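Visitor: Return a 3D structure for these sequence lines:
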Amino acid sequence: MAPKTSRISVAGAASSSPARPSPSVIHEQHQEAGPRDPPARGQAMSAMTPAQIERYVEAAAAALNLRVRPDHRAGVLCYFALAAEFAAVVEAVPLGAHDEPAVNFTPVAPPEPQE
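Guide: You can find the predicted model right below:
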């Protein structure tokens, strides 16, 4: 049985709840889990239509209080569509239960063309 801790609730009355396991215990339990779909990975996003991209960019700009100049708008929409295509490629790669993100990504220069 999990150890209990006592906390003071908002109303001031004491309440009992199970103690939270440490992050290392949670990590260990995660590593021992069998193959399954990682919870953060859902269904792949379908391609966005140009109208959806426009609405998304407008909403994101409004949320950030960011003004997109009219002469930059076409480029912003084009770049967002390109980024959405990149995201679809990444989402298409299946993840295993024990896949972990890289600690540090260090890009390497492409090889020089041989003459």
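Visitor: okay, CA-based contacts and neighbour counts for the rest of this
Guide: Noted.
Visitor: Is Ser6 located within a strand, as I assumed?
Guide: Yes - under DSSP: H, G, I helix; E, B strand; the rest coil, Ser6 falls within a strand.
Visitor: ok, the residue lying closest to it once chain neighbours are set aside - contacts?
Guide: Setting aside the residues directly before and after it, Ser6 is nearest to Ser16 in space (C-alpha to C-alpha, 6 or more residues apart in numbering), at 4.7 Å. Ser16 makes contact with Lys4, Thr5, Ser6, Arg7, according to C-alpha atoms under 8 Å, 6 or more residues apart in numbering.
Visitor: elements contacting the strand or helix carrying Ala59?
Guide: In the assignment (DSSP states H and E), Ala59 maps to helix 50-63. Judged by 3 or more C-alpha pairs under 8 Å, 6 or more residues apart in numbering; DSSP states H and E, the packing partners of helix 50-63 are helix 70-91.
Visitor: and for comparison, fold this next one:
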Amino acid sequence: MASGAKLLALYDAILAISQQMREHAQADEWDALVDKELERRQLVAALRTELEIAPSPLNPAEQTQSETTIKAILSLDEETRKLAERWMGELGEKLGSIKTSRRLQNTYLAP
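Guide: You can find the predicted model right below:
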């Protein structure tokens, strides 16, 4: 049976990795962010398994703590998502510029 302490530890571990993911996004370290996302998925899977075993093992204080942690995780995810969207937009602009450059080269430099 899952214990409240075990569930809270999983939530805290997910929070810690979410913070690291945001830091990697802020530093444009996308490969490291993906690695952390894979780690986090494993923790989320473990959390789901624990919750399936015992759906409501948290006392009211633990429930409040878990809700606070979940809100923090969601906030970090939102920040990380915005940073990733910004980066993807910049990458799209660069790719568009490269395509335009190639078209111009093919048009004006072709034999």
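Visitor: TM between them?
Guide: Remark: TM-score between the superposed chains equals 0.26 [TM-score structural alignment, normalised by the length of the second structure]; 38 aligned residues with a C-alpha RMSD of 3.2 Å.
Visitor: circling back to that earlier point, and the residue nearest to Ser6 of the first structure, how close does it get to Ile26 of the first structure?
Guide: Ser16 of the first structure sits 21 Å away from Ile26 of the first structure, going by C-alpha to C-alpha, to the nearest Å.
Visitor: now do Ala81 of the first structure
Guide: Taken as C-alpha to C-alpha, the span from Ala81 of the first structure to Ile26 of the first structure is 38 Å.
Visitor: got it, and Glu32 of the first structure?
Guide: Note on Glu32 of the first structure: its distance to Ile26 of the first structure, by C-alpha to C-alpha, is 10 Å.
Visitor: if we can go back for a sec, which of Ala81 and Ile26 of the first structure has more residues huddled nearby?
Guide: Between Ala81 of the first structure and Ile26, counted using other C-alpha atoms under 10 Å, Ala81 has the larger neighbour count: 18 against 12.
Visitor: Was I right to think the more buried one contacts Ile53?
Guide: Yes - shown here, Ala81 of the first structure and Ile53 form a contact pair, counting by C-alpha atoms under 8 Å, at 6.9 Å.
Visitor: Any idea how many residues pack against Ser75 of the second structure?
Guide: 14.
Visitor: how about the helices in the second structure?
Guide: 4-26, 30-53, 60-108 (DSSP state H).
Visitor: In the first one, which residues are buried?
Guide: Of the residues in helix 4-26 of the second structure, those with enough neighbours to count as buried (16 or more other C-alpha atoms under 10 Å) are 4, 7-8, 10-15, 17-25.
Visitor: Which residues does it contact?
Guide: 30, 32-33, 36-37, 39-40, 43-44, 46-47, 50, 57-59, 62, 65-66, 69-70, 72-73, 76-77, 79-80, 83-84.
Visitor: ok, now stretch 51-58 of the first structure?
Guide: Under C-alpha under 8 Å, 6+ apart, the answer for stretch 51-58 of the first structure is Leu77, Phe80, Ala81.
Visitor: okay, now Glu54 of the first structure: neighbour count?
Guide: 19.
Visitor: In JSON lines, list the contacts of Ser16 of the first structure along with neighbour count and distance to His72 of the first structure.
Guide: Below are these laid out as JSON lines (neighbours: other C-alpha atoms under 10 Å; distance: C-alpha to C-alpha, whole Å):
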{"residue": "Lys4", "neighbour count": "12", "distance to His72 of the first structure": "58"}
{"residue": "Thr5", "neighbour count": "12", "distance to His72 of the first structure": "56"}
{"residue": "Ser6", "neighbour count": "11", "distance to His72 of the first structure": "57"}
{"residue": "Arg7", "neighbour count": "12", "distance to His72 of the first structure": "54"}
